[in-house]
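Colleague: Sequence below, structure please.
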Amino acid sequence: MTTVWVLGNQLTRTAGPLTDDPDRVLLIEAAALARRRRYHPQKLCMVFAAMRHFRDELRDDGVDVVYERAETFGAGLDAYFDAHPGDDLVVQRPANHGTADRLRELVAARGGSLRVVANAQFRCSPAQFDDWMGTEPPFKHRPFYRHMRRETGYLMRDDDTPEGGDWSYDDQNQETPPAEYDSPSVGGFEYDEHVPAVRDWVATEFDTWGDPDGFDWPVTREQATRALESFVADRLAGFGPYEDAVLADDWHLEHSLLSAAVNIGLLHPEEVADAALDAYRSRDDIPLNSIEGFVRQLIGWREFMRHVYRHQMPGLATANQLGADRDLPPLYWTPTATDMACLGSAAGRVYDRGYAHHIERLMVLSNFALTYGARPQALTEWFHGGFVDAYDWVVTPNVVGMGSFGTDAFTSKPYASSANYIDKMTDHCSDCAFDPDSTVGERACPFNSLYWDFLATHEDTLRSNHRMGLVYSHLDSKRDAGKLAAIRERAQRVREGVAAGRL
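Modeller: This next block holds a predicted model:
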């Protein structure tokens, strides 16, 4: 008899070993996993409630499900093998580094066997990626994305050229919403007994960070498909133009909000892409830059991150090429501790919902930590605990590589910026206590002095970077004009205030 072991982020019946009509299914709700860090309570609630719903749906369909609630996977396996000695298990290969080997050891120690099969929750398999890449890094997203477009046929012409003539329309995804802009509602979900029960259990059992109230994430396949339908019907058309915009009074704009459901298996990336493409083909209101931008996120960047992580671990987890050594500032846990409108808003949205969109993640939260000098691992830990869609395979490369420039394995420059970018892409600066146009002085935006100080601190490493020539010519101008010393002094005062919890 073969039993499929379904992990909490593998809740799919549309792909993987559950499609083979198994004899039995095992799920283990291991509380110790929720004690590893200060998770957002909504993250824990989503995963545990989704697992319980998945169990119930399988049982309703006549599947023999063993559901063990235990402190650890080991304890759950003890209970399982006491009832089913010597059983053979099969599991999809976990995306997180080292997990498959650890699970094999746990099963073998209890007299069973574990067969690890390919993870079907991604579009590009390890063999496909490795065959495309060959043996020589560096990893380049742009050619990989083009490869995936050709492999899937998404937005491709019959002559193997991209629809519209260009591979990417990112330059059309950076518009500022008009003053009267009002994004479509994202709706909501109604829950049965599992969500409130899990929420109460999480509140009493675990040390969490974030607001448990306002939970509004899909925890069933049906809810996830409704969320997909809602995005495609109401927000996909407007997704592209304002993809990179940040508004103080609109936490979601026209983003899909589907990453958490995709990352635990309630949705498959291929079905999400197909639904969006079907709508694009059948409607006249979805522009090419909207559908291309969405496809690029889904079958480009997401898949790319998985394989970069696979190749670069375990070294990626400790990478810190700039030698950043500061702790993450207290304001990340207490968003009200800063008068910076953009940073307080982004950190506050994570506290409130376990979510902020990609520009807030990269150009506000990560940008500040980078220029402040926080250790990549400290920022990674915060992201991993705070976001509902966070898993090691996606958080570590995004934060260490993109957000912190801890490695140049797949990024060619740090994503650091002054307040100029924030002022351009957000509406925060107009109501902020700090001045985005000032670099020195108590009310000068901290992003400005931190940015120029960051460039000066890492000049020996970054000046030779061909993508940094222009910014270093500006740094030279400030130095020649005798302004750099005052800028760096202001940066030091900012850091002192931030470390003390005052900004």
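Colleague: only C-alpha atoms for contact and neighbour calcs from this point on.
Modeller: OK.
Colleague: Next, report how far stretch 287-297 is displaced from the centre of its chain.
Modeller: 18 Å (Cα atoms, centre = their mean, to the nearest Å).
Colleague: Next: stretch 146-161.
Modeller: Relative to its chain's centre, stretch 146-161 lies at 26 Å (Cα atoms, centre = their mean).
Colleague: now do stretch 316-330
Modeller: For stretch 316-330, the distance to the chain centre is 19 Å (Cα atoms, centre = their mean).
Colleague: just stretch 407-424 next, same as before
Modeller: Distance, stretch centre to chain centre, for stretch 407-424: 17 Å (Cα atoms, centre = their mean).
Colleague: Any idea how many residues pack against Gly293?
Modeller: 20 (other Cα atoms under 10 Å).
Colleague: I'd assumed Ser449 was in contact with Arg488.
Modeller: Yes. Between Arg488 and Ser449 there is a contact at 6.4 Å, judged by Cα atoms under 8 Å.
Colleague: quick one, which of those two is more surrounded?
Modeller: Neighbours around Arg488 and Ser449, counted as other Cα under 10 Å, are more numerous at Ser449. The numbers are 28 against 21.
Colleague: The structure of the following sequence is requested for comparison with the preceding one:
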Amino acid sequence: MTTLRIVLGDQLTRGLSSLRGCAAGDTVLMMEVAEEAAYVKHHKQKLVLVLSAMRHFAEELRREGLAVDYVRFDDPANTGSFTSEVRRAIARHAPTRIVATEPGEWRVMEMMKGWGAEILDDGRFFASPASFAAWAGGRRQLRMEWFYRDMRRASGLLMEGEEPAGGQWNFDHDNRKALPGDVVPPPRRRFAPDAITREVMAMVEARFSDHFGDLEPFGWAVTREDALEALDHFITACLPRFGDYQDAMKQGSGFLWHSVISPYLNIGLLTAREVCARAEEAWRSGHAPLNAAEGFIRQVLGWREYVRGLYWLKMPAYAETNALGARRKLPEFYWTGETEMNCLAQVIGETRRHAYAHHIQRLMVTGNFALLAGLDPREVEEWYLLVYADAFEWVELPNTHGMALFADGGVMASKPYAASGAYIDRMSDYCASCRFRPDVKLGAKACPFNYLYWDFLIRNETKLKANPRMAMPYRTLTKMDGARKAEVTRQAEAFLNAL
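Modeller: Predicted structure coming up:
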């Protein structure tokens, strides 16, 4: 019996279920296909990260003595799609069995069902789609906090017997500090491209020159060895202050104390269990405070597992919802970064340079603007999917659709994450260099987030006023006189129409 073992570009983990039990005569199939590289115009650095990591992983498997059938972009016979390449591989190897690990995206699962493969569970996650569905069954609300607590109990992470470490489940209230001007973030560990990566970079520049983003400076880890070094750097140099400043934003410092390991988790160079274990160990050894370790573990054990479960539970209908009826086209500045709103210019500029922005930049700057402006969820979601190195649909779609845009009507979030310029001013230094002023509500100097916020509430009053968590802003809106409301609406419409 010979087995064809399929490994996708986000499955670069030696313990992957489809790689277990490899025997003599088995073949590992890995494919670089145009269909996946260009179904959205992925950031150039994202393409280099995935393709270089794939090539390095294939070499590691070969050094172990495994037979790897690796289809490169420049193979003249490459047909450009997963399905046709699997068929060609079957013709080449005549396997008696085909195995694959369940993919991360619904559309790929639909393809995979036609390959005649035995589809194995992806054991790299704490929760399987089936276990999440069992947890969700019968619940009126699918809130992440309750899922997270159950995951803590099941995993034993940050637990002291039956109780959470420190006597509480969530230290989020301790993790909202603005960054003082005299606190300097640590330099971050980046990795110089080797010959394999340079070859991929040249290929990406030649074939995908019209894709979003800067190709250089490229500093992502493309091997497990380097990804582990990046993890060690985060735990050692960054985790102790990560909690305090995880919501802060600073001009010219896109990484701050964030882990910047989500791309490695999402392509398989690191696993969720090992990174959570390292964070817990740092707390138990006294190296990092509990609020930092808990805040990080909540992102991985809580949010990451939760959004994956929600994705598989609700797809494909989930992507079609548009609860607020948002239809406006994505503005050009999301691609160029050319806008007088400094917060947006900074975040989009860093995204172009690094294929990265941290979660508050994504949620409360680019996401908040998209929500307030009523941008079409499909266009916003495509943007998020292609611009970030860590973006795969299973994790990008729920975070954007549900958390940032409230397009699911509250399946994921209990309220829209809408905010005025005051929030961005409080959590960043962006406003000091902006032509608009966060303390001015209307007029030429007013921060657009201010009148867009109130216009958003006015436009969506019938849909949102009954939400208990929106009671306070709607009480304030009720006190606003008609003339002021009319001016808010007029200035918001003028601004949005000018986009």
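Colleague: mind listing what the closest residue to Asp327 of structure 1 other than its chain neighbours touches?
Modeller: Spatially, and ignoring its direct neighbours in sequence, Asp327 of structure 1 is nearest to Ala374 (5.4 Å; Cα to Cα, 6 or more residues apart in numbering). Ala374 of structure 1 makes contacts with 324-329, as judged by Cα atoms under 8 Å, 6 or more residues apart in numbering.
Colleague: Val399 of structure 1 now?
Modeller: Contacts of Val399 of structure 1 were listed using Cα under 8 Å, 6+ apart, and they are 366, 376, 379-380, 383.
Colleague: Now rank those by neighbours and give me the top one.
Modeller: Ranking the contacts of Val399 of structure 1 using other Cα under 10 Å puts Pro376 first, with 32 neighbours.
Colleague: from what I can see that residue touches Thr407, true?
Modeller: No. Taking contacts as Cα under 8 Å, Pro376 of structure 1 lies outside contact range of Thr407: 9.8 Å.
Colleague: Please say which position in structure 1 Tyr356 of structure 2 maps to.
Modeller: The equivalent of Tyr356 of structure 2 in structure 1 is Tyr355 (alignment by TM-score structural alignment).
Colleague: Would you mind measuring from its match to Phe387 of structure 1?
Modeller: 5 Å (Cα to Cα, to the nearest Å).
Colleague: quick revisit: buried by neighbour count, from the contacts of Ala374 of structure 1: which ones?
Modeller: Among the contacts of Ala374 of structure 1, those scoring as buried are 324, 327-329 (criterion: 16 or more other Cα atoms under 10 Å).
Colleague: which residues in the stretch 51-200 of structure 2 form strands?
Modeller: With DSSP state E, counting those that start in this stretch, the ranges of strands along the stretch 51-200 of structure 2 come out as 67-71, 97-101, 118-120, 159-160, 163-164.
Colleague: contact partners of the first one?
Modeller: Contacts of strand 67-71 of structure 2 with the rest of the structure, by Cα under 8 Å, 6+ apart, involve 25-32, 58, 61-62, 78.
Colleague: let's see it at 6 Å
Modeller: Residues from elsewhere that reach strand 67-71 of structure 2, judged by Cα atoms under 6 Å, 6 or more residues apart in numbering: 27-32.
Colleague: Show where that strand falls in structure 1, residue numbers please.
Modeller: Aligned using TM-score structural alignment, strand 67-71 of structure 2 spans residues 64-68 in structure 1.
Colleague: Thank you, goodbye.
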